[in-house]
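Asker: Here you go, sequence then predicted model.
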Amino acid sequence: MMASHDGDDPFFCEVCHTAFKDKSHFDIHMRVHTGEKPFSCEVCGTAFSTNSSLKRHIRTHTGEKPYSCQVCNAAFSTNSCLKRHYQTHTGEKPFSCDVCGVAFSTNHCLKSHMKTHTEEVPYSCETCGVAFSTNSCLKWHIQTHTGKKPYSCDICSMAFYTNSCLKRHYRTHSGEKPYACDVCRMAFATNSHLKRHIRRHTGEKPYSCEVCGKAFSTDSNLQTHFRTHTGQKPFSCEICGISFSTNSILKNHMHTHTGERSYTCAVCGNKFSTNSYLQTHMRKHSGDVAYSCVLCGTSFSTNFNLKRHMQIHTGEKPHSCEVCGRSFTTNSDLKIHMRTHTGDKPYPCKICGIAFPANSNLKSHMRTHTGKDKGKKERT
């Protein structure tokens, strides 16, 4: 494939018509066409066309980062990564999409982005047939089939499919947050988190529900919302069996069993199991009652409480018991009622062992041990 070529570049590729000054560079170039990768990593087996590429790759395993940022001291394994990082400080994005105008810091990112317009997905998985726009995305995907996670954190031993995921993970240890919001200066560990945050300021909600049309700022919020239509609740409590649509709601629920209340009111000292409960409580001190009933004028600190209140006016009780037919205004009230049929009592007293079907019943019972009920009776 080499032909003689007059002039300063005597080595000429007949495939793509690129010329080279010396044979060594010509030989390396020809591997682009032949696919030859004679240099293999002894750790993970990844192969490379040049020895220099292998040496750079080895640093992902050794952790060597000889290139440091003079602005924030962040270190990188290659000079090209350092140059890309500098653009997070300068904000420089010299590569723009001719179709939608979105700008990128590297030409490689622009080329990958362009495939979202052409819908070109030339890289297919031989196992499941899923297609990808870049070969790197395909390589990451293949590891979901093999289970191979060659990049390990030397601090906590967590393993990852890609080196980029490992780098993002390291920031959970270092606390590094190199991506700052230009509006409010909040900082984030990843650029994707910053982009999601920016939508709070712009109000952009690019993800719409196909069922009801409600829009969301992130795809994950849309997926969570969609479960309200499907009824899917994949997160179950191992203690009482109640299922939830999100893991965060399950975590909040677990506090009802553990009794943990790690959020403290700075005004009165009351403790709460979740930050959202604390924020709702703080409105009692601030006098903020943002949700008002249009029928009777009663105000509420949360929209959820307002919606429950509205059912007093409408008489709506959409949650019915399949056993006895009794109806309830909320699904949580129905669940508590169902325990009268099943006999389930997931809330035991830690002092005497008596169990109750609802947490409110347990709280009332606890007063018999603390003496609070006795004090009330004496005063009456």
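Answerer: That came through fine.
Asker: CA atoms for contacts and neighbours, from now on please.
Answerer: Noted.
Asker: can you map out the helices along the stretch 101-250 of the chain?
Answerer: According to DSSP state H, counting those that start in this stretch, the stretch 101-250 of the chain carries its helices in the segments 107-118, 135-146, 163-174, 191-202, 219-230, 247-258.
Asker: I'd like to know which of the ones you listed is closest to residue 55.
Answerer: Across these, residue 55 has its closest neighbour in helix 163-174 (14.8 Å, C-alpha to C-alpha).
Asker: Quick check: buried residues in that closest one?
Answerer: Buried residues in helix 163-174, counted by 16 or more other C-alpha atoms under 10 Å: 163, 166-167, 169-170.
Asker: Would you mind checking which of those residues is nearest to residue 370?
Answerer: Relative to residue 370, the closest of the buried residues of helix 163-174 is residue 169; by C-alpha to C-alpha it sits at 46.5 Å.
Asker: Switch the helices of the stretch 101-250 of the chain over to CSV; also include distance to residue 274.
Answerer: Converted to CSV, those look like this (distance: least, C-alpha to C-alpha, whole Å):
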stretch, distance to residue 274
helix 107-118, 40
helix 135-146, 34
helix 163-174, 22
helix 191-202, 22
helix 219-230, 19
helix 247-258, 6
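Asker: ok, second structure coming up, stack it against the first:
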Amino acid sequence: MDQLKNLESEISDNPIPCDICGLMLSCESDFKAHMLKHTPVKLYRCGVCASTFTKGYSLKTHMQAHTGEKSFRCDLCDSAFIRRSELKIHTRKHTGEKPYTCEVCGSAFSQKSNLKTHVLTHTGEKPHACEVCDLTFAQSSHLKIHMVTHTGLKPYSCEICDSAFARKEHLSRHMKIHSGEKPYTCEVCGSSFSRKTNLKTHVLIHTGEKPHSCDVCDSTFSQSSTLKRHLESHAGVKPFKCELCDSVFSRNESLRYHLKTHLRDSANISVQCVDQHFEKDEILKLASTKDSNSM
């Protein structure tokens, strides 16, 4: 007992300083363990792969990746995880806890990594560059998705029709066409939409907001796609051509209206009637048939 007391006295009275960071360690064993942080020696090697670790429990955690063992289970659902930290992050989905807050706009996040990615939207930084083209991205995951456009691969196929997609979320969005699902509802008028972006665009009708402005004139638009079409009018671009005559148009809507005139003239049907009862492909087919019969 006296030896133990003497040892405890020696530990407390003679702390060992770290020459690198200045931290005072109470005993030699703590000092040695601390020094591994500055000069990591990876003494623990995985017997399955070539990975090495500075600490035994890190190797133990790593081995679960090989065995598939997931020791940390969620008490609120059936999810299980290899690491305690992963379980902690997952639990926030149930609790709604978001401890990481953006100092610029106040947005909150459940993971520190998500906050770091969000901050890039304020700085405009896009550190992930495509090696094929000049596009850059704020997130590595976005770059990975983009790279698929260069390969042309579309691994996600619709089981109902022949459509295929490069991204899984695009397939999920497409499936709503078949199911008729429209989960996004306007709180003002009750209109529903299959895509959240479509709802956001629709809401601008109620607010009157037109955030997209033309650099050439003073026109403003609620949708970026409408602005794009408008800019083509300044450039004189007319990509929409009538298949029945030589007329060309800058807007698809203008071509559609023009096709109605073919059907109206050949079938003696009013434009209003055509607009109510016929789609573009039907108009083109009917007008083409009437024109060929009249020759």
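Answerer: Nice, I can see it. Just so it is clear, the structure is predicted and the values come from calculations on it, not from any experiment.
Asker: Can you tell me the residue that sits opposite residue 223 of structure 1 in structure 2?
Answerer: Alignment of residue 223 of structure 1 against structure 2 is given by TM-score structural alignment, with residue 116 as its counterpart.
Asker: Next, work out how far apart its match and residue 130 of structure 2 are.
Answerer: Distance of residue 116 of structure 2 to residue 130 of structure 2, computed by C-alpha to C-alpha, to the nearest Å: 21 Å.
Asker: Then residue 171 of structure 2?
Answerer: In terms of C-alpha to C-alpha, residue 171 of structure 2 sits 24 Å off from residue 130 of structure 2.
Asker: Of these two, which one has the most company?
Answerer: residue 171 (17 against 13; other C-alpha atoms under 10 Å).
Asker: Within the helices and strands, which one has the more buried one?
Answerer: Assessed by DSSP states H and E, residue 171 of structure 2 sits inside helix 168-179.
Asker: For that helix, which helices and strands make contact with it?
Answerer: strand 156-157 (3 or more C-alpha pairs under 8 Å, 6 or more residues apart in numbering; DSSP states H and E).
Asker: which residues of structure 1 does the strand it packs on align to?
Answerer: Counting by TM-score structural alignment, strand 156-157 of structure 2 sits on residues 263-264 of structure 1.
Asker: Give me the mean distance between that stretch and structure 2.
Answerer: Here the mean offset of stretch 263-264 of structure 1 against structure 2 after fitting is 3.2 Å, by mean C-alpha distance after the TM-score superposition for structure 1.
Asker: Could you double-check that residue 320 of structure 1 lies in contact with residue 333?
Answerer: No. Contact between residue 320 of structure 1 and residue 333 fails when scored by C-alpha atoms under 8 Å: they sit 10.1 Å apart.
Asker: mind listing the strands for the stretch 1-150 of structure 1?
Answerer: Assigned by DSSP state E, counting those that start in this stretch, the stretch 1-150 of structure 1 shows strands spanning 2-4, 11-13, 19-20, 39-40, 47-48, 67-68, 75-76, 95-96, 103-104, 123-124, 131-132.
Asker: same question, the stretch 151-295 of structure 2
Answerer: Counting by DSSP E, counting those that start in this stretch, the strands of the stretch 151-295 of structure 2 are 156-157, 164-165, 184-185, 192-193, 212-213, 220-221, 240-241, 248-249.
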